[in-house]
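S.K.: My questions concern the predicted model and sequence given below.
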Amino acid sequence: MKGSSLDRPERVDAMEQPVLLVAHHAGIVTLTLNRPTVRNALDLALARAIATTAQELAQDASLRLVVLRGTPPAFCAGADLTERSKMSPRERTAHTDAIAAAVEAIAELPVPTIAAISGACLAGGAELALACDLRFADTTARIGFPEVRRGIFPGAGGVLRLPQLVGRGRAADLLFSGRTLDAQEAFRIGLIDQLCEPGHLDTMLDHWITELRQAAPGAVRAVKAALQRVLTTDAVTLADIRSLRRALDESPEYEEGLRAFAERRPPSWANG
């Protein structure tokens, strides 16, 4: 999309490009899985590239948002089973661990993350999407956890995160059966947060980015930290959350927000 905030890469020959494309635009980073001939399946190289890149991005104070997507025709079809079929059991475990590390690196990013989903989003690819804060998709999206049909189950956090999104019963249905949802059903049960027709995903993302830029970067990071505590800690108290909120009371961003309110103008954020 011309003029997009996302700088979406065009489809390219995977033999001539890295397995992960990274585009920066004014604090917005788009990570594009780039193995289109195998529907962006996660081999060791791609899993390690995602983990390393996400860990580096986590140190960037100017970062506002990370968008994760795949080079068409898919978001991510899961682990590269062709590669895995040639591995020893020990190597298969290392492959699973590498995918889990990639998923956790995305989950631990200190800023909002969005999975932009077109086409297949399956198995480890679906776990990557679950690790994001939001999932935006077009109607070509198909989401599922087919691991039980291969004799395993989701090993990169899907069993933990899926019930939090859709409830235990629906999660059990999907995980026990291994069936794949179309975009409409995934949206209906809350697995997809926003849904659009094909060709409109970038427009939907750009609209959300415009809304995000009106929010103070420090406040957004604090909200992300609070949500991470709520979702990953067994006993979170109001005092734990208030400690994150209290730190904002003396921040320059809060001062600017108050001034902008009094002066009836939009706030001007340092990393806006």
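M.R.: Perfect, I can see it now.
S.K.: switch to C-alpha atoms for all contacts and neighbour counts from now on
M.R.: OK.
S.K.: Where is the longest helix in the chain?
M.R.: As assigned by DSSP state H, the longest helix anywhere in the chain is helix 89-107.
S.K.: Show me how far that one is from its chain's centre.
M.R.: Centroid separation for helix 89-107 versus its chain: 16 Å, with CA atoms, centre = their mean, to the nearest Å.
S.K.: The very next helix or strand once past that helix to helix 89-107, inter-axis angle?
M.R.: Of the helices and strands lying after helix 89-107 in sequence (DSSP states H and E), the nearest is strand 113-117. Here strand 113-117 points in a direction 120 degrees away from that of helix 89-107 (axes from the mean of the first three to the mean of the last three CA atoms, to 10 degrees).
S.K.: which residues touch the helix or strand that strand 113-117 is followed by?
M.R.: Per DSSP H and E, the first helix or strand lying C-terminal to strand 113-117 is strand 120-122. Outside strand 120-122, the residues that touch it by CA atoms under 8 Å, 6 or more residues apart in numbering are 39, 73-78, 129, 141-146.
S.K.: try this one side by side with the last:
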Amino acid sequence: MSFVRVETRGPIASVTLDHPVGNRINFDMREELRDAFNMVARSEARVLIVRGEGADFCLGGDVRDWPGVPVASLRPRIEVFAKALDMLEQLPIPTVAAVQGTCMGGGFELALSCDMIVAARSARFAFTEARLGIMTLQGGMMQIAARVGRAKAAELVFLSDFVGAEQMAQWNVINRVVDDGRLDSEVTVFAQRLADGPPGAYAGTKTMLRKWARDGEKEAKAALYGVSMPLFETEDVQAALRNAAEAVNGGKPFPKATFSGN
């Protein structure tokens, strides 16, 4: 791959955008991201970190590709990115975007397609599509509205203003803000903690969140036991339950469980 790197260290996979300068998402990178997320889906990784090489996470779509391209040709090439983000959202493992510098346009949609975002304190976010007279092309307006509400989402999308990481954290858009020099180390610790957790419960939780977002709370609750009860048949859960029961009987706190994925 020319613009994307895929690496695995133990249970942690990383997909890194690497397109100097600014990691702009050109046509080739769209295909490489789709292929990268497919590789992660077929791997034994238990958590994924999405990163951007250099000073900025991602400056969005590479508009240098777009002028003069007929819409009939442009649409399928842009839709490749939608397919890549769908694959990212469908991964059964926790996904974390590690954001530094500027994160805008399609790069912001990429970060929002992850389960969680950890950002450097100086990071800034924006949807800048309106400056070009276009809309958020991968559903960013809905992604941000789900977090900040319709009115604030409309303001962000219409005006294309940049917003800092601290404010985004207050608005519940990102999960954690860390000092700039500690982004990589903090994300690695965060990812390792997720990798040590219960993969079956994570996958089930993601299934239920997608069901809730798509069909509403009533339908999600109706599907809950069908997703949750099979976990009790796994070796991991039975071992954790036995150890927890023994601890309770002995007047001790729950011991730390080990989850193999079985």
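M.R.: Happy to help now that I have it. Values in this document were obtained by computation on a predicted structure and should not be read as measured data.
S.K.: Aligned counterpart of M87 of structure 1 in structure 2, please.
M.R.: Under the alignment by TM-score structural alignment, M87 of structure 1 pairs with V69 in structure 2.
S.K.: Quick one: neighbours of that match, just the number.
M.R.: V69 of structure 2 sits with 10 neighbouring residues when counted by other CA atoms under 10 Å.
S.K.: Tell me where the stretch 151-272 of structure 1 has strands.
M.R.: Listed in chain order, the strands found in the stretch 151-272 of structure 1 under DSSP state E, counting those that start in this stretch are 180-182, 194-196.
S.K.: Would you pull up how far the last one lies from the middle of the chain?
M.R.: Centroid separation for strand 194-196 of structure 1 versus its chain: 15 Å, with CA atoms, centre = their mean.
S.K.: corresponding residues in structure 2 for it?
M.R.: Residues 176-178 of structure 2 are where strand 194-196 of structure 1 lands, counting by TM-score structural alignment.
S.K.: just to revisit the earlier point, packing partners of the longest helix of structure 1?
M.R.: The elements that helix 89-107 of structure 1 packs onto, with contact taken as 3 or more CA pairs under 8 Å, 6 or more residues apart in numbering; DSSP states H and E, are helix 44-57, helix 81-84, helix 124-131.
S.K.: ok, back up a step: state whether the match of M87 of structure 1 is indeed within a strand.
M.R.: No. Assigned with DSSP: H, G, I helix; E, B strand; the rest coil, V69 of structure 2 falls outside any strand and is coil.
S.K.: re earlier: and which of the contacts of strand 120-122 of structure 1 is nearest V223 of structure 1?
M.R.: A129 (19.8 Å; CA to CA).
S.K.: Could I get the contacting residues of that closest one?
M.R.: Taking CA under 8 Å, 6+ apart as the definition of contact, the neighbours of A129 of structure 1 are I114, A115, C121, R135.
S.K.: one more time with 6 Å
M.R.: By CA atoms under 6 Å, 6 or more residues apart in numbering, A129 of structure 1 lies in contact with A115.
S.K.: So which of the contacts of strand 120-122 of structure 1 belong to helices?
M.R.: With helices taken from DSSP H, the overlap with those comprises A129.
S.K.: Need the winner for burial among the helices and strands packed on helix 89-107 of structure 1.
M.R.: With neighbours defined as mean count of other CA atoms under 10 Å, these peak in mean count at helix 124-131, which reaches a mean of 28.
S.K.: Figure out how far that helix is from the centre of its chain.
M.R.: Helix 124-131 of structure 1 sits 7 Å away from the centroid of its parent chain (CA atoms, centre = their mean).
S.K.: That one vs structure 2, average distance?
M.R.: Here the mean offset of helix 124-131 of structure 1 against structure 2 after fitting is 0.6 Å, by mean CA distance after the TM-score superposition for structure 1.
S.K.: Which residue numbers in structure 2 does that helix align to?
M.R.: Helix 124-131 of structure 1 corresponds to residues 106-113 of structure 2 when matched by TM-score structural alignment.
S.K.: same deal with stretch 152-171 of structure 1?
M.R.: Alignment note (TM-score structural alignment): stretch 152-171 of structure 1 is matched to residues 134-153 of structure 2.
S.K.: that older thread, out of the strands of the stretch 151-272 of structure 1, which comes closest to I99 of structure 1?
M.R.: When those are compared (using CA to CA), the closest one is strand 180-182, at 20.6 Å.
S.K.: So which elements touch the closest one?
M.R.: Contact analysis of strand 180-182 of structure 1 by 3 or more CA pairs under 6 Å, 6 or more residues apart in numbering; DSSP states H and E lists strand 142-144 as its packing neighbours.
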